[in-house]
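Trainee: no sequence for this one, just the structure:
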């Protein structure tokens, strides 16, 4: 079985694959200082709880936007699973797609993996929106080439900045406002309107501009933690796939098997 590790700026998601099927997954806060031994104490117990053992893992792949984390995850793989891990974008696990931007090496692993998985699943030109610590918008052409994109502050980052830099504004949860009115009657409602509908306007505006620049019909695919929230209350997306990055890791690992 394949153990995939998707290392983001906020969380590390581990997923256990049987072929292309995710059997189980676990999430832990990203901390580049966490050692391979610390990962093992946590992960091996979770494997056992789910009815698996370390011997079931025969292949490991790591995709990371936090370079400092790769060493400790490599130690985890080699010491506790006796497996040399694949590193997404390196060596045998090179992307295998054209990265058509000014500095290809600067592209985050998550965005390349999303491009690989999206092109595998859907035909034609694609716009991939990933709701992570940052919200990214990526253009993938009909041939599967990554053509560039946009990086915007994630909605949680925006809210943290708003609350952290004001004296009286309270912490609120990110959710759809209870009313469709965009004229709030109290502080909390006004904040929620600004954060939620303001972010919808940002997404709509950027997608519209990207489609115009692409000049051909483009399917919009959403992934990441808040994709389902926005999909429930807007008509922005043609597809929602919360596992897009993990599926990209599985596709890369399959090529290397």
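Mentor: Thanks, I have it. Keep in mind that this is a model prediction, so the values were computed, not measured.

Trainee: Could you use CA atoms for every contact and neighbour count after this?
Mentor: Noted.

Trainee: What's the local residue count around the nearest residue to residue 57 once chain neighbours are set aside?
Mentor: With sequence-adjacent residues excluded and distances taken as C-alpha to C-alpha, 6 or more residues apart in numbering, residue 57 is closest to residue 1, at 4.8 Å. For residue 1, the count of nearby residues is 16 (other C-alpha atoms under 10 Å).

Trainee: can you give me the strands in the protein?
Mentor: For the chain, applying DSSP state E gives strands covering 2-7, 11-18, 21-29, 59-64, 86-87, 125-131, 134-140, 146-153, 218-224, 239-240.

Trainee: this is the comparison structure:
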């Protein structure tokens, strides 16, 4: 079994893969970065609650967009699991050809998503739309070349910006509304967040299709904490909520010396 961690700005998303199957998953808020001991205790407790035996773990993989957390997770894995984790970063085998101006600056979560997209949809053009704190778009062509992408504020971050920078607009729950026309302030904000993001996805996917794939039709994969709101929209070809964990598991295989 492989234990994987996707360390984001808002949450730490974790899971255990056995072969190609995700057998356990969990989330932990990452607003206040835990210490190695706190995180190690949490991981052992959550694995126990999921019925995962520590001795069954063969590897640990980490993708982090929070540099300060990498050392913490590495220390926790070594001290509490007895495993030196694979940190997804420059120099790690990915099976991708990174065609950006500065490959080392591409986020580890985006690389993990791309690794999984290549495995799930071989010999195809792909766009990964990851909707978390940020909403990111990644273009990977049929040759498994990572061509670049787009980074935007996510739905939650947009809502937070409205609430924190205005006098009367409140925090709201994120929802998938039935109509665009809001009848209350809360409805208007909720609808604005959803439909502006829907328009964002449509526009960016359309432009990437022309710029990256010369008009060819790519598979569009939705993932991330907010992607579920859009899973029924025709813009998405597939909804794969655990895409980043699948990519980390594959990264372990690509870098295995066994």
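Mentor: Received, thanks. Being a predicted model, the structure only gives us computed values, none of them experimental.

Trainee: Serialize the strands of structure 1 to JSON lines and add fields for distance to residue 50 of structure 1 and mean neighbour count.
Mentor: Shown next, in JSON lines, are the strands of structure 1 (distance: least, C-alpha to C-alpha, whole Å; neighbours: other C-alpha atoms under 10 Å):
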{"stretch": "strand 2-7", "distance to residue 50 of structure 1": "14", "mean neighbour count": "24"}
{"stretch": "strand 11-18", "distance to residue 50 of structure 1": "10", "mean neighbour count": "19"}
{"stretch": "strand 21-29", "distance to residue 50 of structure 1": "8", "mean neighbour count": "14"}
{"stretch": "strand 59-64", "distance to residue 50 of structure 1": "18", "mean neighbour count": "24"}
{"stretch": "strand 86-87", "distance to residue 50 of structure 1": "24", "mean neighbour count": "22"}
{"stretch": "strand 125-131", "distance to residue 50 of structure 1": "28", "mean neighbour count": "25"}
{"stretch": "strand 134-140", "distance to residue 50 of structure 1": "32", "mean neighbour count": "23"}
{"stretch": "strand 146-153", "distance to residue 50 of structure 1": "36", "mean neighbour count": "16"}
{"stretch": "strand 218-224", "distance to residue 50 of structure 1": "24", "mean neighbour count": "22"}
{"stretch": "strand 239-240", "distance to residue 50 of structure 1": "27", "mean neighbour count": "16"}
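
Trainee: Make JSON lines out of those strands and add distance to residue 253 of structure 1.
Mentor: Converted to JSON lines, the strands of structure 1 look like this (distance: least, C-alpha to C-alpha, whole Å):
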{"stretch": "strand 2-7", "distance to residue 253 of structure 1": "8"}
{"stretch": "strand 11-18", "distance to residue 253 of structure 1": "11"}
{"stretch": "strand 21-29", "distance to residue 253 of structure 1": "13"}
{"stretch": "strand 59-64", "distance to residue 253 of structure 1": "7"}
{"stretch": "strand 86-87", "distance to residue 253 of structure 1": "7"}
{"stretch": "strand 125-131", "distance to residue 253 of structure 1": "21"}
{"stretch": "strand 134-140", "distance to residue 253 of structure 1": "21"}
{"stretch": "strand 146-153", "distance to residue 253 of structure 1": "20"}
{"stretch": "strand 218-224", "distance to residue 253 of structure 1": "20"}
{"stretch": "strand 239-240", "distance to residue 253 of structure 1": "23"}
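
Trainee: In structure 1, what sits opposite residue 142 of structure 2 in the alignment?
Mentor: Aligned by TM-score structural alignment, residue 142 of structure 2 pairs with residue 142 of structure 1.

Trainee: Good, wrapping up.
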